[in-house]
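> fold the following for me, if possible:
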Amino acid sequence: MEKASIQLTQPDGVASDVEVLTFAKLKTMYLTDPAHYLNRELSLLAFNWRVLQQALDPSIPLLERIRFIFICSNNLDEFFEVRVAGLRHKLARGDTKPSLNGASTEQVLKDINERAHELVDEQYRIFNEELLPKLAEESIQFLPSSEWDDEQYKWLKKYFKHQVMPVISPISLDLTHPFPRLVNKSLHFLLHLHGNDAFGRDLEYAVLHMPRSLPRIIELPENVGGSKEHNFVYLSSVISEFAEDLFPGMDIHGCYQFRLTRDSDLLLEEGAIEDLASALKRELQSRNFGAAVRLEVGKSCPNKIVNFLLQKCNLTADELYRVDGPVNLNRLMSLPELVERPDLKFRGFTPKVPDEIVRRGVFEVMAERDILLHHPYQSFQPVVDFVRQAATDPSVLAIKQTLYRTGSHSAIVEALIEASHSGKEVTAVVELRARFDEADNIELAQKLQEAGVLVVYGVVGYKTHAKMTLVVRKDEKNKKLSRFVHLGTGNYHAGNARLYTDYSLLTSNLDICEDVHRVFQQLTGMGKVYELNQLWHAPFTLHKNLLKAVDRETKNALAGKRARMIIKLNSLTDQSLIEALYRASIAGVSVELIVRGVCCLSPGIEGVSENIRVRSIIGRFLEHSRVYYFYNDGEENLYAASADWMERNLYHRVETCFPILQADIKKRMLKELDLMLNDTEQSWFLDSSGEYRLHPTGETKPKVQEQLLDRLSG
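Sure thing, here's the model as predicted:
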């Protein structure tokens, strides 16, 4: 097709006259029609639906399939705690701004209600009808109280008496004991009682709160009744069976499990805060008691009890979820670890350390060439060793590092403390506001400060999400200073590095090291925006440079040149970048998007996004790396980044996007991108209606994650 003269179909569906399509014309095209966008919240629910579908995949080992049920449940918790709670806040403050797809807040909440109920119903159907029978075939079963034999009954009654009763406190409901404040996401029971207690009170209801210390599934010893290898009992079954022991002399007409989900987002007016850590500590104390957003009850709970709970929790029937099983499925996550059945789990693997690093050490290799690691296929240990060796190397003068999520027992944090104790200048930019890790990060910051580390909390109003480490070393021979840098797409969390796919770049490139130094200067000091050599960084140049890169491909396509982009992200929501991708598609650019989760761009719209293909890769590992590829008339620019294409990342966070400059590393990364684009077994393809379909053409090609395991791991 001749790129300079194209029959245009405008986004409103009205064809224009034949005219020369120029970049200026494209820039003025109306591409903000809500019909061209997908809703963010519904897209996130669609991601959780794809996660749930893994539980139906017969090629996945059984105990791993059930793990996807629990992951879906955990994701839904956060969805209600943050996204649904945020929409309710928006409604309460009278914000009438519609979503990208034009839906009002009321309509979005209505759509969420419908789809979330469908998702939860399907989740429990798969759990009960698909997975539990298959587990029973493998001698792994959950016993309802009706199937306990005498020996099991006696053992569980003893367990209740000695392990459960001592740690729970029944709360009767009367004039002096009003309905209690229920802890977010905790398991509770409402008991319907009849009779007078020791004080002569005629009670009707009581509440039991289950401490988090109590396991939600209890494994019966092999020598206690039954014939199965692994017999489990839900804690809820034990409570229901023996609750009468808590209320001697009273009749119990019913014992009903329920669970409340609350608004858990922290709202801090940072401009008015003098001490962020203290303010966060105060706010965290109330996180478990935010406004209720969802009530889960057991399927058999009578309407009278349900209505009582809804009224006490200030919720409506739309916010009620009746479930056919435990109300807290994600607390069953321990099941695969309790069952020693390697044949029912993913094959084990050893993340590989590149041979050259083993032979020579990370610093010696970095001094000569860049190192690229693809986790979890390749080990995170060289990154840990990079910091550890810097901590003990007498020639190292300073270490600077950003910390977003590290885990409670971090070898990297211990190395920073050791470096400080040995007299090195150590600076840690700790992001206290990493959602749901705030308490851990406050404790981490205090631990580092006590060790003499200079701790900085970043910049007010901007989360520090960049993953950077800078080491300054003095050469003993020539007395010159040299710098070494680690940049990553993921966090400094060794556990996540076994579960998330991410890239790490270790380099001594002079321009990149200088750029990282300047970004640290911005974070810890004050001054105007630094001009960087190689890095794009938010909130300053990242968005602008991304638009330039996309527009350059558009211009090349209009000039009749080959033009192509491959963008791998976790989420795509920024309207200006979506518009730029639409313009690129109209001009004829081939656009491949690999978007794991939320995608507000709608592919395949005639005249708008016909040249855009969107896939979501779901598998054993959580796809987390961000990679941007631009053909650029054969120059082939390749970047890795900490940032998704979301408003929060581009405008309200400190992020880094770094180029892949070394030819052999670039070639390798492009091959890995090609593997992703050739995969159909783990790829879900998005159509213009917002639906995802697995290998819609009928063809199947090897799972990309399995291929990378075979190629890269040890």
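
> C-alpha from now on. contacts and neighbour counts both.
Fine.

> so who does the residue nearest to residue 581 when sequence neighbours are not counted touch?
Closest residue to residue 581 apart from its sequence neighbours, by Cα to Cα, 6 or more residues apart in numbering: residue 550 at 6.9 Å. Neighbour list for residue 550: 565, 580, 581, 584, 630 [criterion: Cα atoms under 8 Å, 6 or more residues apart in numbering].

> and the two most separated of those residues?
580 and 630 (13.6 Å; Cα to Cα).

> biggest helix in the chain by residues?
Ranked by residue count and defined by DSSP state H, the top helix of the chain is helix 105-125.

> and residue 213, how many residues sit next to it?
For residue 213, the neighbour count with other Cα atoms under 10 Å is 8.

> double-check that it belongs to a helix.
No: Residue 213: not assigned to a helix; according to DSSP: H, G, I helix; E, B strand; the rest coil it is coil.

> helices along the stretch 601-714 of the chain, start to end?
Using DSSP state H, counting those that start in this stretch, the helices of the stretch 601-714 of the chain run over residues 647-651, 663-678, 704-712.

> in helices, which of the contacts of residue 550 appear?
Filtering those for helices - DSSP H - leaves 580, 581, 584.

> most neighbours among those residues, which one?
Neighbour counts for the ones in helices among the contacts of residue 550 peak at residue 584, which has 31 neighbours (criterion: other Cα under 10 Å).

> returning to what we had before: what helices or strands is the longest helix of the chain leaning on?
Counting contacts by 3 or more Cα pairs under 8 Å, 6 or more residues apart in numbering; DSSP states H and E, helix 105-125 packs against helix 40-53, helix 85-92, strand 320-323.

> still on that earlier bit, make a markdown table from the helices of the stretch 601-714 of the chain and add distance to residue 464 and mean neighbour count to it.
Formatted as a markdown table, these follow (distance: least, Cα to Cα, whole Å; neighbours: other Cα atoms under 10 Å):
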| stretch | distance to residue 464 | mean neighbour count |
| --- | --- | --- |
| helix 647-651 | 10 | 19 |
| helix 663-678 | 26 | 15 |
| helix 704-712 | 30 | 16 |
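
> could you dump the ones you listed to CSV with distance to residue 170?
Shown next, in CSV, are the helices of the stretch 601-714 of the chain (distance: least, Cα to Cα, whole Å):
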stretch, distance to residue 170
helix 647-651, 44
helix 663-678, 54
helix 704-712, 49
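
> could you also give me the structure for this next sequence, so I can compare it with the first?
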Amino acid sequence: MTAPIEPGRLTPRDPADSDPLRDPALYFNRELSQLDFNFRVLAQAQDPQVPLLERLKYLCISCTNLDEFFEIRAGTLRHAQDLGLPAGPDGLAPATALSRIHDSAADLVAAQYACWNDVLRPALDEAGVRVLHRDAWNAKQTRWLRAYFRDEIMPVLSPLGLDPSHPFPKILNKSLNIVVVLKGRDAFGRAGHLAIVRAPRSLPRIIQIPEKVSGGPHDFVFLSAVLSAFVDEMFPGMEVKGAYQFRVTRNSELLVDEEEVENLALALRDELVGRGYMRAVRLEIAEQCPKPIVRTLLDNFDLTENAVYRINGPVNLNRVIQVYDLVARPDLKFPPYQQRVPSGTEAMFERVSEGDMLLHHPFEAFSPVLEMLRQAAEDPNVLAIKQTLYRSGKDSPIVEQLVQAARNGKDVTVVVELRARFDEEANLGFADRLQEAGVQVVYGVVGYKTHAKMLLIVRREGRKLRRYVHMGTGNYHSGTARAYTDLGLITADPDIGNDVHLIFQQLSGHAPTLKLKRLLQAPFTLHAGVLKRIDRETRHAAAGKPARIVAKMNALNEPQVIRALYQASQAGVQIDLIVRGACTLRPGVPGVSNNIRVRSIVGRFLEHHRVYWFGNDGEPDLFCASADWLERNLLRRVETGFPILEPEIAARVYDEALANYLADNTQAWELQADGSYRHVQPGDDAMPHSAQASLLAKICG
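Below you'll find the predicted structure:
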């Protein structure tokens, strides 16, 4: 967990720097704060009020999140350690941070497996969904599994005995492996010692036993249990003294020097080939594995003891998520809901001409965006379509509509961000498809990821051209639009349309720094615009006027913004921050941040809105944005913040995405000054209020 604040007077980090707001004690470590988020996710898996299969899903999400944490955050920290980079605002050197990460991650892993072994697995068994431990197989199940192993598994395995002519094999990132201890001699007279069995990714990690064999409709086993049970069949004539599953996690951050390559797409294709074999950062190993074998693995992967996690169960626990999809038990899942589709979508241009349209996902459908694009592709009056794509998903309907628009003679330009983490291969694929259809594909700006979410349609109406714009806080991905909370605005406001047009010109050409009328844009005006508005609230408070800031985002770590918030708090500005994940600001410090409150919401949907609200002495400023208040978003990415101009829509955004979440007393966690999170509970006289549940009731009915 995050380290508590040091007692005593605050002292500057640098003796030459007299600003006490730079004191490392005022900043949490970003990586440790990110880890803390997964404890809150795991708490959902431990909550008996949540449907059982949904609890299983939360457990798997916490495991998958931890995988990605090691692949990216821990991997980046190890790289920083290698380069000798200095400590960040929190004062923790990379080596110290990595040590604390190991301790916190070990606690999380222990809690995950305790939840699985002691809570969820028994509860699932009682509900008739059995994930059978090897010791629990009866004779009939064992016979079927042995036959399955011989027919379906063993033919694709290539066990490798380790000896001078067979060195340790390359182990793919996050792949399932078994290290086998052997005794005896093989047909060539070679003495057995160790062998490695690698499970190809073509094999299912969860195997369902037929009902006629098992007697139950929902009986499953892990592939790792089957491999361990029948591993002796791969080494006839030798004695298997032990078989221990393991998994290695590798740094997956692609390091392409964009300024040194002539073709970014080709360079990324080359990097993707080797991503699965980059530097190791974590070793998961069965807890009963003998120390000498663990040492052999550590030496091979060039890891130290603080990278080892001994596992009481399957090393790839997140794979049990397949059970969620394989079991049709509505009684064990969240009740279904019907997304609302706003009226007027059958004629989107006419509808938006009458006024802006707000979409609040996932409570409202993403279909109006798809429908507007479809209508644009077919409309003879539409001349041009421009769009940014960061993540769009496999077989994206967005891509299909853009292809169709190009085939229909529209001028289509798409800014594809190739370096969308873990989506690089998919993005390369649909970029090729777009280019083949005649779409002008642009790969953004060297050194700056294009993370802004913008769609621009240019339509001839009479003698004039009119611009229609969609901007959002989330990606153009129909799948996440059912799982993430996000806001989208569709507007024909001429100033916003012109601003978006200028940004697209800048991305595709070599335009100078822009002077935008309505939008804030990173890396140019968004950071300064946020600081300016925080300072305005500070001045209002100093003048005795009401002053308040409410902001919702996924993460917060930008030091200048944090110092500005501290100064605002000192002046008396009341500040409420809704930060889902990592937050390096320390609230509740007397004389510094006692007017700042930070809460995190974890519920059925992944919180993903980015909304900034500034009271402005009764004339509020409200922006939705693609950017969190992170250094990378505000200073090293192309991002946009867009104002909500129509008063009724602005009031709706404030009520639904801010005030509603501040009232949550069932799924909210409040960040304390010592770095811990306190689960908010309804008081004796308060009615329970879930922000997400209230939106489901209000919007979906």
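
> quick revisit: tell me how far the residue nearest to residue 581 of the first structure lies from residue 126 of the first structure.
Plainly put, residue 550 of the first structure is 42 Å away from residue 126 of the first structure if you go by Cα to Cα, to the nearest Å.

> gap between residue 546 of the second structure and residue 8 of the second structure?
From residue 546 of the second structure across to residue 8 of the second structure, the span is 32 Å (Cα to Cα).

> ugh, typo on my part, it should be residue 387 of the second structure
Using Cα to Cα, residue 387 of the second structure is found at 53 Å from residue 8 of the second structure.

> circling back to that earlier point, residue 286 of the first structure: which of the helices and strands packed on helix 105-125 of the first structure is closest?
Proximity to residue 286 of the first structure, assessed across those by Cα to Cα, is greatest for helix 85-92 (15.0 Å).

> mean shift between that closest one and the second structure?
Once fitted to the second structure, helix 85-92 of the first structure is off its aligned match by 1.1 Å on average (mean Cα distance after the TM-score superposition for the first structure).

> what does that helix rub up against?
By Cα under 8 Å, 6+ apart, helix 85-92 of the first structure touches 105, 106, 109, 262, 263, 264, 265, 293.

> quick one: furthest residue from the center of the second structure?
Most distant from the centre of the second structure: residue 189, at 51.5 Å, with distances by Cα atoms, centre = their mean.

> that residue -> the first structure?
Using TM-score structural alignment, the partner of residue 189 of the second structure in the first structure is residue 200.

> try residue 128 of the second structure
Checking TM-score structural alignment: residue 128 of the second structure goes with residue 139.

> try residue 596 of the second structure
In the first structure, the residue matched to residue 596 of the second structure (TM-score structural alignment) is residue 612.

> need the longest strand for the first structure.
strand 251-262 (DSSP state E).

> helix/strand/coil for the residue nearest to residue 581 of the first structure?
Residue 550 of the first structure is classified as helix under three-state DSSP.

> so what's the residue count around the counterpart of residue 275 of the first structure in the second structure?
Under the alignment (TM-score structural alignment), residue 275 of the first structure pairs with residue 263 of the second structure. Residue 263 of the second structure has 10 neighbours, counted by other Cα under 10 Å.

> ok, residue 263 of the second structure - contacts?
By Cα under 8 Å, 6+ apart, the contact set of residue 263 of the second structure is empty.

> quick one: residue 527 of the first structure and residue 503 of the first structure, what's the gap?
Residue 527 of the first structure sits at a distance of 31 Å from residue 503 of the first structure (criterion: Cα to Cα).

> neighbour count: the two, which is higher?
Counted by other Cα under 10 Å, residue 527 of the first structure and residue 503 do not tie: residue 503 has more neighbours, with 25 against 8.

> so the nearest residue to the more buried one once chain neighbours are set aside is in which element?
Spatial nearest neighbour of residue 503 of the first structure, chain neighbours left out: residue 374 (4.7 Å); criterion: Cα to Cα, 6+ apart. Assessed by DSSP states H and E, residue 374 of the first structure sits inside strand 371-375.

> for that strand, give me the average deviation versus the second structure.
Averaged out, strand 371-375 of the first structure is 0.3 Å away (mean Cα distance after the TM-score superposition for the first structure).

> in the second structure, which residues correspond to that strand?
Against the second structure, strand 371-375 of the first structure falls on residues 357-361 (TM-score structural alignment).

> show me what contacts residue 389 of the second structure?
Contacts of residue 389 of the second structure (Cα under 8 Å, 6+ apart): 414, 415, 416, 417, 453, 475, 476.

> again, 6 Å this time
Listed by Cα atoms under 6 Å, 6 or more residues apart in numbering, the contact set of residue 389 of the second structure reads residue 416.

> show me what it lines up with in the first structure.
Under the alignment by TM-score structural alignment, residue 389 of the second structure pairs with residue 403 in the first structure.

> now do the helices in the stretch 151-300 of the second structure.
With DSSP H, counting those that start in this stretch as the definition, the stretch 151-300 of the second structure shows helices at residue ranges 211-214, 223-230, 264-274, 291-301.

> how about those helices, which one is nearest residue 626 of the second structure?
Comparing the helices of the stretch 151-300 of the second structure by Cα to Cα, helix 264-274 comes nearest, at 23.9 Å.

> on that earlier part again, got the contact list for the helix or strand following the strand holding residue 374 of the first structure?
Note on strand 371-375 of the first structure: by DSSP H and E, the next helix or strand toward the C-terminus is helix 381-392. For helix 381-392 of the first structure, the external contacting residues (Cα under 6 Å, 6+ apart) are 396, 412, 415, 419.

> just these: which are in strands?
Short answer: the contacts of helix 381-392 of the first structure in strands (DSSP E) are residue 396.

> who wins for neighbours among the contacts of helix 381-392 of the first structure?
residue 419 (28 neighbours).

> grab the nearest non-local neighbour of it.
residue 391 (4.2 Å).

> what does the one you found align to in the second structure?
Checking TM-score structural alignment: residue 391 of the first structure goes with residue 377.

> any idea how far residue 570 of the second structure is from its match?
Counting by Cα to Cα, the gap from residue 377 of the second structure to residue 570 of the second structure is 53 Å.

> which one of these two has more residues nearby?
Ranked by neighbour count (other Cα under 10 Å), residue 377 of the second structure and residue 570 place residue 377 first, with 26 against 20.

> where's the more buried one relative to residue 195 of the second structure, distance?
Distance, residue 377 of the second structure to residue 195 of the second structure, by Cα to Cα: 58 Å.

> strands of the stretch 151-300 of the first structure, start to end?
Ranges of strands in the stretch 151-300 of the first structure, per DSSP state E, counting those that start in this stretch, are 171-172, 187-194, 205-209, 217-220, 230-234, 251-262, 292-298.
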